[in-house]
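>>> Sharing a model that was predicted from the sequence below.
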Amino acid sequence: MIEHFSHGYITLLVAFGVSMTGSAVGLLLTRRARQSDRPGRRVPWLLGAAFAIGGVGIWVMHFVAMLGFAVDGATVRYDPLLTALSAVIAVAVVGCGLLIIGLGRYNALKLVSASLLTGLGVAAMHYTGMAALTANIELHHDPAYVWSAIGIAIAASGTALWLAWRLDRAASIWLASGVMALAVNAMHYTAMLGVRTGAASGGPVIGVESWHLIFPMATLTVFVMLILIYVVATEPPLREPGMNRAG
């Protein structure tokens, strides 16, 4: 039997909180990018937003939620390199999406193309993370849930990118980050509901327990997020909110 909340619903609550925090910081960073007149000044803000949204809002949320994943009677381990690769994918695809809509003049075509790229990348991040999982039992994915998760990922990415390039007020940003967190969690748990078990595997279970990856992941995340929050809080705005709708 597959369990998605083996430690209770605390993993769901923490995952949602992490996703909302990362999304909020990312939206604040994209607001700063929109206040910059030159593309060269926008890029650092957008890259910071990619880490906040992709690295924290999406990937760390995924990892925290996976702490609750267990299979009765099975040993589950994680390949550290594939796990790290999934994190790189999350940051990279969100970064590409933000750069597509953030450099040059904003338009609907750019939003659609960025949403498709980012959504497919987020799905790739999730299933790369799942590929990092090894167990002494076969695991496979129901195609219907895979396609549903991909659809949600594209919709969530489009929502995130649209909000990132449209919101100015802090209250709206926090509300939007909650919407983004709901979408990211919906994508993750939809995909996880499609996991199916098969026959026992006779090979060795290679990798480390998820708890062994928490300390390096949490240390890096907290360190970078504190830097991003400090920069957002201390850097004076270049112009007043609402004055930037040009490219």
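Good, I have the coordinates.
>>> going forward, measure contacts and count neighbours with C-alpha atoms only.
Will do.
>>> How about the secondary structure of the residue in the chain sticking out farthest from the centre?
Note on the chain: the largest C-alpha distance from the chain mean falls to residue 202, namely 33.7 Å (C-alpha atoms, centre = their mean). Assigned with DSSP: H, G, I helix; E, B strand; the rest coil, residue 202 falls in the coil class.
>>> Verify the stated contact: it with residue 135.
No: assessed by C-alpha atoms under 8 Å, residue 202 is found out of contact with residue 135, at 9.9 Å.
>>> what sits against the most centrally placed residue in the chain?
Geometric centre of the chain, nearest residue: residue 58, 1.4 Å, by C-alpha atoms, centre = their mean. Shown in contact with residue 58 (C-alpha atoms under 8 Å, 6 or more residues apart in numbering): 19, 22, 90, 122, 184.
>>> Likewise for residue 187?
Residue 187 neighbours (C-alpha under 8 Å, 6+ apart): 149, 150, 152, 153.
>>> and which of those residues is nearest to residue 42?
residue 153 (25.4 Å; C-alpha to C-alpha).
>>> Just the element for the spatially closest residue to the closest one that is not a sequence neighbour, please.
Computed as C-alpha to C-alpha, 6 or more residues apart in numbering, the closest residue to residue 153 that is not its neighbour in sequence is residue 119, at 4.7 Å. If you go by DSSP states H and E, residue 119 is part of helix 108-131.
>>> tell me which strands and helices that helix is in contact with?
helix 80-102, helix 143-164 (3 or more C-alpha pairs under 8 Å, 6 or more residues apart in numbering; DSSP states H and E).
>>> The last one packs against which elements?
Taking 3+ C-alpha pairs under 8 Å, 6+ apart as contact, the helices and strands that helix 143-164 lies on are helix 10-34, helix 80-102, helix 108-131, helix 170-193.
>>> can you tell me how far residue 227 sits from residue 58?
Using C-alpha to C-alpha, to the nearest Å, one gets 19 Å for the distance from residue 227 to residue 58.
>>> what do you get for residue 104?
For residue 104 relative to residue 58 (C-alpha to C-alpha), the value is 26 Å.
>>> Kindly report the same for residue 172.
20 Å.
>>> Please apply the same query to residue 189.
The gap separating residue 189 from residue 58 is 13 Å, by C-alpha to C-alpha.
>>> ok, residue 59 - how many residues close by?
31 (other C-alpha atoms under 10 Å).
>>> OK, contacts around the residue nearest to it when sequence neighbours are not counted?
Leaving out its chain neighbours, the residue that sits closest to residue 59 by C-alpha to C-alpha, 6+ apart is residue 87, at 5.8 Å. By C-alpha under 8 Å, 6+ apart, residue 87 lies in contact with 55, 59, 125.
>>> Take this one as well and set it beside the first:
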Amino acid sequence: MVTVHNFTYGVFNPALGYLMSCLGAFLGLRCVTRARVHEGRAKALWLSLAAVSIGACGIWVMHFIAMLGFTIPGQSITYNVPVTIVSMLIAIAVVGAGLFIVGYGDGSLARLALGGLVVGIGVASMHYLGMAAMIMPDTMSYNPVLLALSVVIAVVAGTVALWIGTWVRGIGATVGASLVMGVAVSGMHYTGMAAMRVHHGAMAAMHGGGASPVAFLFPLLLGISVLTLIMTLTITMSPSEEEVREDIAMRERMELLQQRAASGEPRLRQRSGGIHW
């Protein structure tokens, strides 16, 4: 079995990956709070933005940053770019599916469990597809117990994330929930990495091609920086959940006053002294 290093640069990669996971979770949860007070296209848009935030920034980017710290002494590792991109799309799609299952459901535990199962299995699939995208001269296998544990962690993390998105309100609660989600996502990733076994072998003829991890770094940081800026500006400039609720309540009061005024118009013509409620 080949010796591998998951922490080549010390705590830098896991710490940065955790921070990005928390950031993606925070932005995504703020989008979910906006979705709770909207209907129609606006609700679908906010849930879609939440899926991109959590799936791309909170999960996929965390995986990629952590993988920058993965090395095999004496070997170069490259990545199949199309497969890597597909893994990102899977992360966004499954988080979106879970959010829509719960967001458009009746709030039942069955819907929450279904959404969590979809998200968890999807996130695990993203992780192992991302691992399969590695191009190297050796072969990989997985410890079945640790692999199963990583899937269980992913399902639990997905369910908790959807539950948090349904109930958490306020900046403080969102920050706390984001920290918990970051731990869950990182825990799933490193459990999956602990399950991996690398063996000398038989893929030397296939080795070559692909993109190096560093080749991903600049476009990744640029893309995530732009995405984070756009998401932050969008959330900051949009009305908060409380402001939207207050606006809805104000409009309902105005409509009620108009209805009462309209119903009192005949009496206004018949009696002096103004409108009688």
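Sure, I can see it. This structure is a prediction, so every number in the text was calculated from the model and none was measured.
>>> The helix holding residue 119 of the first structure vs the second structure, average offset?
Comparison of helix 108-131 of the first structure with the second structure after fitting gives an average deviation of 0.5 Å (mean C-alpha distance after the TM-score superposition for the first structure).
>>> so that helix corresponds to what in the second structure?
Aligned by TM-score structural alignment, helix 108-131 of the first structure falls on residues 109-132 of the second structure.
>>> In the matching stretch, which residues are buried?
Across stretch 109-132 of the second structure, burial judged by 16 or more other C-alpha atoms under 10 Å covers 111-131.
>>> on that earlier part again, can you show me which of the contacts of residue 87 of the first structure carry over to the second structure?
Retained in the second structure: 55, 59, 125, out of the contacts of residue 87 of the first structure (criterion both residues aligned by TM-score structural alignment, their matches' C-alpha atoms under 8 Å).
>>> Just send those back as JSON lines, with distance to residue 49 of the first structure too.
Formatted as JSON lines, those follow (distance: C-alpha to C-alpha, whole Å):
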{"residue": "55", "distance to residue 49 of the first structure": "9"}
{"residue": "59", "distance to residue 49 of the first structure": "13"}
{"residue": "125", "distance to residue 49 of the first structure": "17"}
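>>> mind listing what's buried in stretch 211-231 of the second structure?
So for stretch 211-231 of the second structure, counting by 16+ other C-alpha under 10 Å, buried means 212, 213, 224, 227, 228, 231.
>>> which one among the contacts of residue 58 of the first structure gets closest to residue 36 of the first structure?
For those, the nearest to residue 36 of the first structure is residue 22 (21.6 Å; C-alpha to C-alpha).
>>> quick one: contacts for the counterpart of that closest one in the second structure?
Structural alignment places residue 22 of the first structure opposite residue 24 in the second structure (criterion: TM-score structural alignment). Taking C-alpha under 8 Å, 6+ apart as the contact definition, residue 24 of the second structure lies against 53, 54, 55, 56, 57, 58, 59.
>>> Can I get those in a markdown table including secondary structure and distance to residue 168 of the second structure?
Listed next are these as a markdown table, based on DSSP: H, G, I helix; E, B strand; the rest coil; distance: C-alpha to C-alpha, whole Å:
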| residue | secondary structure | distance to residue 168 of the second structure |
| --- | --- | --- |
| 53 | helix | 17 |
| 54 | helix | 16 |
| 55 | helix | 19 |
| 56 | helix | 21 |
| 57 | helix | 20 |
| 58 | helix | 18 |
| 59 | helix | 20 |
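>>> what's the burial count for the residue lying closest to residue 141 of the first structure once chain neighbours are set aside?
Leaving aside its chain neighbours, residue 141 of the first structure sits nearest to residue 195 (4.7 Å; criterion: C-alpha to C-alpha, 6+ apart). As a burial measure, residue 195 of the first structure scores 16 neighbours (other C-alpha under 10 Å).
>>> before we move on, the earlier item: tell me which of the helices and strands packed on helix 143-164 of the first structure lies nearest to residue 74 of the first structure.
Here helix 108-131 is closest among these (C-alpha to C-alpha), at 15.6 Å.
>>> What are the contacting residues of the closest one?
Contacts of helix 108-131 of the first structure (C-alpha under 8 Å, 6+ apart): 58-59, 62, 82-83, 85-87, 89-90, 93-94, 96-98, 100-101, 149-158, 161-162, 188.
>>> residues in contact with residue 153 of the first structure?
Counted by C-alpha under 8 Å, 6+ apart, residue 153 of the first structure has contacts 119, 120, 122, 123, 183, 184, 187.
>>> ok, now how distant is the second one from residue 145 of the first structure?
Residue 120 of the first structure sits at a distance of 15 Å from residue 145 of the first structure (criterion: C-alpha to C-alpha).
>>> Would you mind finding the match for the residue nearest to residue 59 of the first structure in the second structure?
Aligned partner of residue 87 of the first structure by TM-score structural alignment: residue 88.
>>> that older thread, spell out for me the PyMOL command that would select the buried members of the contacts of helix 108-131 of the first structure.
Buried residues among the contacts of helix 108-131 of the first structure (16+ other C-alpha under 10 Å), as a PyMOL selection:
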select buried, resi 58+59+62+82+83+86+87+89+90+93+94+96+97+98+100+101+149+150+151+152+153+154+155+156+157+158+161+162+188
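>>> from the chain's centre, how far out does stretch 65-77 of the second structure sit?
25 Å (C-alpha atoms, centre = their mean, to the nearest Å).
>>> Would you mind measuring the gap between the ends of that stretch?
By C-alpha to C-alpha, one end of stretch 65-77 of the second structure lies 15 Å from the other end.
>>> got the contact list for it?
2-9, 13-14, 16-17, 134-136, 212-213.
>>> Could you rerun that using 6 Å?
4, 5, 6, 7, 8, 9, 13, 14, 17, 135, 136 (C-alpha atoms under 6 Å, 6 or more residues apart in numbering).
>>> Which members of those come out as buried by neighbour count?
When the contacts of stretch 65-77 of the second structure are checked for burial by 16+ other C-alpha under 10 Å, the buried set is 6, 7, 8, 13, 14, 17, 135, 136.
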